[in-house]
Structures are given as C-alpha cells and as structure tokens.
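S.K.: fold the following for me, if possible:
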Amino acid sequence: MASSVCSPRHSLFLSSSTKSPLRDCPVRFPACNAFHSRRRLVSATRLKVSASSPAPAVDHSPSRAASRAPTVVEVDLGNRSYPIYIGSGLLDQPELLQRHIHGKRVIVVTNTTVAPLYLDKTVSALTDGNPNVSVESVILPDGEQFKNMENLMRIFDKSIESRLDRRCTFVALGGGVIGDMCGYAAASYLRGVNFIQIPTTVMAQVDSSVGGKTGINHPLGKNMIGAFYQPQCVLVDTDTLNTLPDRELASGLAEVIKYGLIRDAEFFEWQEKNMPSLLARDPSAFAYAIKRSCENKAEVVSLDEKESGLRATLNLGHTFGHAIETGVGYGQWLHGEAVAAGTVMAVDMSHHLGWIDDLLAQRVGNILKEAKLPNAPPKTMTVKMFKSIMAVDKKVADGRLRLILLKGPLGNCVFTGDYDKKALDETLNAFCKS
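M.R.: Now for the predicted structure:
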C-alpha cells in the first residue's frame, strides 16, 4: 500500500514560572525545501511561508517593543485565503479585527476562565470607533469535557435569540475547545457565517486555530463530529500567554515539537537549544516558535485543505493521544499531554519497524522530558482500550488503521497503513497492561 510521505487554559493570575475520502497517497514532500514556488512575500511585514527559513538565536530575534506591526503569515487557499496576525498587543489594535467584520452583528464565544481576562478588551477592539457594531457573547464552561453538543446548542440558542443574520460574525476567544466549537457553530448557523479566531493558548496559537478544522467530541471518539471551515483571519496576541498556567503552556509545546519532527529539522534543532527560553516565556522565543509553527501548518493546509493525505501527517502522535483522551475521560489529560505520550509511542513503533535510529528516538524522549511533558500513557490505559478506541479513529479506512510514523532522518514521516502489525502490538505491550 502506498503511503503519504512528509519531510519537511488561562488563570486569573500570572504564572509563576480531495475532495476524496482520506486515503493513503503517494505524495512526496521533500525535507525542508517543499513547494517554495508557491510562497510569496505578501507585504513588508508578512513573512514568506518557507520551511527552510533560518531559525535565529533568541538573542537576535526582534524585541517585544521593537514594533507594534504584526507579523503576518498567509494561509493560501485562493479566494478563501486569510492572514494570521502574530504579535504583542494586537487586541489594542482595533483595525486588525474590524477589517474582517461583516455586517453589524458580532457574537463572541468564550469560556468562564478567559472571559474575565479578555472579553472586555475584545469587545472594545471590535467596537472602538465603530459604534454601528453590536456585540453579543456566550460564555461556556472551561474544559475539553464541555466540547459537546449541549454547549454547541448554547451558541445556536444565543444566536437565534439575538436574531443574528447571515452577515453576522462569530468570534472565537479562547483555546482549542472554544475555537473548534465556535468554528463548527459558524459553519452550521444559517449554513455558514463569517468567523474569526482569537486563540489565547499556545496549543491554539500554533495549531488548532489554523486550518479550518472545527467540531465537537463524541463519547466514543474525539472530534468525530465537525466540518472543515476556514476563518476570515486568525489574531494571535502573544500577550495572552502571560496568564497561561505552566501546565497549559507545556501542553501547547507538544504541537510545536511535532512540526520539527515531521517536516522541519532546523526548527527541531532550534527547539532543542531554546526549550529553556520557551518554558521561561521569553517573548522573542515564543514569537519565533509561533511564527514558525504557523508557517509550517499554513503551507500544509494550502496544499491539502481537506486532509486527503499530506495534512494527515500533522497528526503525529494524535491517534494514540486521542485514544488516551477518550479512554481516561475528556479533560483529565490536556490534549498536548496526550499527544506527547502518543508521540513517544509513535516513535517507539517507528523504531521497532527499523525506520529511525536509536539517536532520534532518544532525542524525542529528551525534548519532551525537557518540555515537562509525559513520556508514557496513563497506567489505566490497556492494550484492549487502545485497540478498541483506535478502531474508530478518523484515519481508519477499509478496516485499516493508518498511522503517522517517523521514517528516515529527522524531519521525515509517513502516513500509512502498510506496516508490520507486530510492531504496533510490541509498542502497545511495552507501554500498557493487557
């Protein structure tokens, strides 16, 4: 069987520290040098989406106060292209959001943790100098366990009660759970309305807010109900990370690490050198990590929006990780924690298959440990639980479980169902009880 190849919650206090079904496909993605001809410099402040752009040392990155002009990464989807604005203090720049508002009605979807911190600031950004715009809000409970149909209906209830029309704009203010639910609501309300993402966690800023994946969980599987629906823009105000708890910050780093492993070796090597700076919340380090992650994802999404093959490689560790989240109960483990453990399992399986060497496997374990992320699934997960949950994973096709595994040197991966099943059994048995 052919395989797809790819190379290249907040707290109220400051923290102390294609269109065809998914299938195997023979798409090649050369390491760190892919499809450069499709990229362009979109303005003086916009950065070319280039997997080989140099990783500066943190000391030489632009200082936080150097400029209020945002970095802009473009997601190239033809007439549905949109910008990702990245920078400090962007919620204090109303023009950025207001240029993407349609009509006069806006609804902000957020949660009980983020609302006291950033809802008023967001409403001001939407209405400052723009008195014709009225803003409603929906404040949902905080946590993965609330990413469900009941809370999705609360968004619809408020929208219908407020008589929002087709020219309204939905704004997601929060982490990945809020972004996914608000986006799915926007995709469904009146069969599709304008949508903006304002991610406030590392996880959402580097991954879930970009690319148009929206949806809710089902008791039998994570993200099983949803739609591909792109936003009008993504606004990443890095100041929102100042109130993010350490555990949430570390969780988001799992997705940052992923990009380096699957397609950007230089970025992974930069992370190995700069992980202490990221954990210390160095603004320059985070500005670069967010930019580089968004560039990587934007490029993949522009080439494979509906996940027919290449985009699936962005799910390294997610098949095992989603099984962990479902098995232990949504919200018990943060998404990035589960993905980190899942990445270790995917790397272990890649090693059993002989597809990567000892050194790469050790480097993955080391960087996840340094990022204060789990290196194994919870002890309550059994082999039987993993197999049962993974059997309904979205990447199963014709009864075959396809996985994203590392193959070759750093920065290379495959998406395939063509592997020795004994290797999967060996990995599951190494990490779990029967």
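
S.K.: from here on, contacts and neighbour counts on C-alpha atoms
M.R.: Noted.

S.K.: check which helices and strands the helix ranked longest in the chain sits against.
M.R.: Ranked by residue count and defined by DSSP state H, the top helix of the chain is helix 283-303. Here helix 283-303 touches strand 71-75, strand 82-87, helix 246-263, helix 265-279, going by 3 or more Cα pairs under 8 Å, 6 or more residues apart in numbering; DSSP states H and E.

S.K.: run the last query once more with 7 Å
M.R.: Secondary-structure packing of helix 283-303 (3 or more Cα pairs under 7 Å, 6 or more residues apart in numbering; DSSP states H and E): strand 71-75, helix 246-263, helix 265-279.

S.K.: now the longest one: buried residues?
M.R.: Which is helix 246-263. Residues of helix 246-263 classed as buried: 246-263 (neighbour count, 16 or more other Cα atoms under 10 Å).

S.K.: and it with helix 265-279, angle?
M.R.: Relative orientation of helix 246-263 versus helix 265-279 (axes from the mean of the first three to the mean of the last three Cα atoms, to 10 degrees): 170 degrees.

S.K.: tilt between helix 246-263 and helix 283-303?
M.R.: Angle of helix 246-263 versus helix 283-303, following the same axes, to 10 degrees, is 50 degrees.

S.K.: now do the helices in the chain.
M.R.: Taking DSSP H as the test, the helices found in the chain are 94-98, 120-127, 149-161, 176-188, 202-203, 246-263, 265-279, 283-303, 318-328, 335-352, 358-370, 383-390, 421-431.

S.K.: the second one packs against which elements?
M.R.: This points to helix 120-127. Using 3+ Cα pairs under 7 Å, 6+ apart: helix 120-127 touches helix 94-98.

S.K.: give the other helices and strands that the helix it packs on contacts.
M.R.: Against helix 94-98 (3+ Cα pairs under 7 Å, 6+ apart) you get helix 120-127.

S.K.: from the chain's centre, how far out does the helix it packs on sit?
M.R.: 25 Å (Cα atoms, centre = their mean, to the nearest Å).

S.K.: second input sequence below; structure requested for side-by-side comparison:
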Amino acid sequence: MGMTDAAIDFKQAVNHRKGKNLLGAYYPASTIVIDTECLQTLSDRHILNGIAEALKHALAQSRSMTEMIVTPLRETNLACLRDPEYLDMVCRTCIDHKVPTLIYYTQSNFNEMVPQYGHAIAHALEHLSFHCGDSVKPLLHGEAVAIGMCVSAEVAFILGICDEQTVSEHYEFISDSGLPTFVPRNMTLKDIMAKLRYDKHYVKKPAMGLLSKIGFMYSKDGDYAQTIPHEVTLKALSANIERRDAAPFSYAPPESELPISDIVNVVMASNAEELTNHAESVFEDGNLLDEWRAVSVDSSEFNARKENIYWRLWAMKGNH
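M.R.: This is a model prediction of the structure:
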C-alpha cells in the first residue's frame, strides 16, 4: 500500500472514530525508497491490498495498465504476487500514472478525483467493517476501494455516464485480481448512507469521480467531481448487493457436514499436514482440492499463505 499509494502523495492522515482520514497534515516526502523484495514478508492479502490502489489508477487512467496488472494475476492464479519483477512493474507503472496527477493537473479537480476513485464508498465500508461486530470481517483499505469502485461504476451507469459493459468490466477486472467486489453481508444500507456523510468530499451529498469507460474519467463542464443524489447512491448500492446475492462463487465447495467454524479451524491450522488430512472431506471440487494440496506440500509456503487461504474460503462461503 505504501509503495503504490500512501507514500506517493502530499498528505498523511490518520483515522478518527467518526471516519477515515479525518485528521492529518500536508507534508510530502523528500525521498521515497521502494524495494519490492521486502513485500515477500507480506501475505497475499496484504500485497493485493496495495495492488487495489494501483488498479484504481489503471481503471481511471489506462486500459493498457489495467490489463498489465490483471492479466498476470488471472493467468497465474495470483502466483505472480510472489514475483518481484511483476511487483516492480506494478509500482513503476502506478508511479508513472499517479505522479502527473500531483504535478501537472492544476487547472481542474482531475488530480483530486482520480486518486479518490471509489473512495467515497470505500471509506464508509472500511470504517463500518471495524464496527459491525463479528458479523462482518474487517476490510483492508484496498479491499474496500475495490468494492467502492464497483459501486461507483453502478452509479455511473444509473446516471447514463457509462454503459453496462464498463460496469461488467469493473467486476471482472477486480474479481480476477483476487479482490472483493461486493458490499459485505450484514452491513445495512442505512448505516452505509449515514457513514458517507463523513467523507471529506461530502457536502450535503456525496461527490465522486466517475468513469465513462475504462481509462477515462468523466467530466461535465470541466468538473470531474459529480454530486450524487442520495437515491442514486442507494440504487447503486442495491444493484451491487443484488449482484452479490445472485452471483455463484468462483469456487463453490459442496455442502459439508462440517460447520463453517470447523472448516475455518482447519484452514487456520498451524501445519500443512492437518490441512492435507482434512482437505478431501471438506472439498470435493477436484481443481480446488489439487490447488490446496499443492499449497500444503511445503509447510513454509503454507504458513506464508495461510491468511490468504483463510480469506478466500471466507469469501467462498459468502461471508466476506
């Protein structure tokens, strides 16, 4: 996250109990050092957290950048997250697209709305996910942004700014990157709408940057910030939730006699042998079982990917 977003900006902020990024200062870094080898100590989930911010710039500024990020993730089933060359490409390409928004686009609010794409919704979802009790698992910032971009695409479609293909591509690119696309279950529309009021761009109504198509930020009379009526925001959130409830999971494990709590305990086991012993009884899907066996061959690899495996299972069970 720091390599693709947080460090490359004029501001630093901290969260407040009322909302995200409400306290902070403007103090740009004089030097930023990026070493993607350091990312090898992170879980896949935390690397994807940063990928989400790079994907934000890609969706808003460049279709080719979007494909450069997503295609390797799709083709390697996320294995490229362990490839320093891929991560270096993501960081460099993100910097190439983000830095101009900090330097050159001073005649409009393009430089503000591109980095904030998806964030109006994301900040509300992220903050709420930490205050909904055990019914909602906390979202990392990039995960919330991924969902926020999907909802933003729904907003653009409702307003006639983009077509259905652009909305579908949002869901496809983001889900193929291993990131969530749907508002978490057990998070109410009422709570989301109330939390939106604490976004820094909220003035009586949410203000969002929206895309006319992949790689193009929409503007009206030179203004890239669109004021969104409450009923449109509600309709967009509802459309996202309807997709969530209708969508089959990428991997749908069959009904198991084991309750979800037992399955989670297996996934979070501290050794690969326990996972291997239980995998066949939990997953009858051949491809999924082969993948999990491959991960469990080496204990060190399993331990490194344990958190990511847990979250993928949680998403498959419809609780993410």
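
S.K.: about what we covered before: quick one: the helices of the first structure as a markdown table, columns for distance to Glu74 of the first structure too.
M.R.: Shown next, in a markdown table, are these (distance: least, Cα to Cα, whole Å):
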| stretch | distance to Glu74 of the first structure |
| --- | --- |
| helix 94-98 | 14 |
| helix 120-127 | 22 |
| helix 149-161 | 29 |
| helix 176-188 | 19 |
| helix 202-203 | 19 |
| helix 246-263 | 18 |
| helix 265-279 | 19 |
| helix 283-303 | 7 |
| helix 318-328 | 25 |
| helix 335-352 | 25 |
| helix 358-370 | 29 |
| helix 383-390 | 34 |
| helix 421-431 | 38 |
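
S.K.: of these, which is nearest Gly212 of the first structure?
M.R.: helix 176-188 (7.7 Å; Cα to Cα).

S.K.: may I see the buried residues of the closest one?
M.R.: For helix 176-188 of the first structure, by 16+ other Cα under 10 Å, it's Gly176, Val177, Ile178, Gly179, Asp180, Met181, Cys182, Gly183, Tyr184, Ala185, Ala186, Ala187.

S.K.: also stretch 214-230 of the second structure?
M.R.: Buried, per 16+ other Cα under 10 Å, within stretch 214-230 of the second structure: Ile214, Gly215, Phe216, Met217, Tyr218, Ser219, Tyr224, Ala225, Gln226, Ile228.

S.K.: of all pairs in those, which one is the farthest apart?
M.R.: Maximum distance among these (Cα to Cα): 21.0 Å, for Gly215 and Ile228.

S.K.: now for the helices of the first structure, which one comes closest to Arg402 of the first structure?
M.R.: helix 318-328 (8.9 Å).

S.K.: what residues in the second structure pair up with that closest one?
M.R.: Mapped onto the second structure using TM-score structural alignment, helix 318-328 of the first structure covers residues 119-129.

S.K.: how close does Asp358 of the first structure get to Gly211 of the first structure?
M.R.: Counting by Cα to Cα, to the nearest Å, the separation of Asp358 of the first structure from Gly211 of the first structure is 34 Å.

S.K.: looking at those two, which has the bigger crowd around it?
M.R.: Just comparing Asp358 of the first structure and Gly211: by other Cα atoms under 10 Å the higher neighbour count belongs to Gly211, 26 against 10.

S.K.: so what corresponds to Ser43 of the second structure in the first structure?
M.R.: That one, Ser43 of the second structure, aligns with Pro245 by TM-score structural alignment.

S.K.: repeat for Gln226 of the second structure
M.R.: With TM-score structural alignment as the criterion, Gln226 of the second structure lines up with Gly417 in the first structure.

S.K.: do the same with Tyr27 of the second structure
M.R.: Checking with TM-score structural alignment, Tyr27 of the second structure has Tyr229 as its match.

S.K.: OK, contacts around that match?
M.R.: Residues in contact with Tyr229 of the first structure, defined by Cα atoms under 7 Å, 6 or more residues apart in numbering, are Gly183, Ala187, Gly212, Lys213, Thr214.

S.K.: 10 Å instead, please
M.R.: 180, 183-188, 192-195, 211-215, 305-306 (Cα atoms under 10 Å, 6 or more residues apart in numbering).

S.K.: which of those map to contacts in the second structure?
M.R.: Mapped onto the second structure and checked by both residues aligned by TM-score structural alignment, their matches' Cα atoms under 10 Å, those keep the contacts Gly211, Gly212, Lys213, Thr214.

S.K.: in JSON lines: those residues, plus distance to Gly354 of the first structure.
M.R.: Converted to JSON lines, those look like this (distance: Cα to Cα, whole Å):
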{"residue": "Gly211", "distance to Gly354 of the first structure": "33"}
{"residue": "Gly212", "distance to Gly354 of the first structure": "35"}
{"residue": "Lys213", "distance to Gly354 of the first structure": "33"}
{"residue": "Thr214", "distance to Gly354 of the first structure": "36"}
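
S.K.: so which of these are in strands?
M.R.: The members of those that map onto strands under DSSP state E are Lys213, Thr214.

S.K.: any idea which of the kept ones among the contacts of Tyr229 of the first structure is closest to Arg363 of the first structure?
M.R.: Proximity of these to Arg363 of the first structure (Cα to Cα) peaks at Gly211, which lies at 28.6 Å.

S.K.: so the closest one touches Glu305, yeah?
M.R.: Yes: using Cα atoms under 10 Å, Gly211 of the first structure is in contact with Glu305, at 7.2 Å.

S.K.: anything in contact with each of these two?
M.R.: Leu77, Phe228, Tyr229, Gln230, Ala298, Glu299, Arg311.

S.K.: mind putting the residues you listed into a markdown table with distance to Gly327 of the first structure?
M.R.: Shown next, in a markdown table, are those (distance: Cα to Cα, whole Å):
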| residue | distance to Gly327 of the first structure |
| --- | --- |
| Leu77 | 36 |
| Phe228 | 26 |
| Tyr229 | 28 |
| Gln230 | 30 |
| Ala298 | 31 |
| Glu299 | 33 |
| Arg311 | 25 |
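
S.K.: are any of these buried, and which?
M.R.: Here, 16+ other Cα under 10 Å leaves Leu77, Tyr229, Gln230, Ala298, Glu299, Arg311 buried among those.

S.K.: okay if I get those residues as JSON lines plus distance to Pro199 of the first structure?
M.R.: Supplementary listing: these in JSON lines, determined by distance: Cα to Cα, whole Å:
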{"residue": "Leu77", "distance to Pro199 of the first structure": "21"}
{"residue": "Tyr229", "distance to Pro199 of the first structure": "16"}
{"residue": "Gln230", "distance to Pro199 of the first structure": "14"}
{"residue": "Ala298", "distance to Pro199 of the first structure": "16"}
{"residue": "Glu299", "distance to Pro199 of the first structure": "19"}
{"residue": "Arg311", "distance to Pro199 of the first structure": "21"}
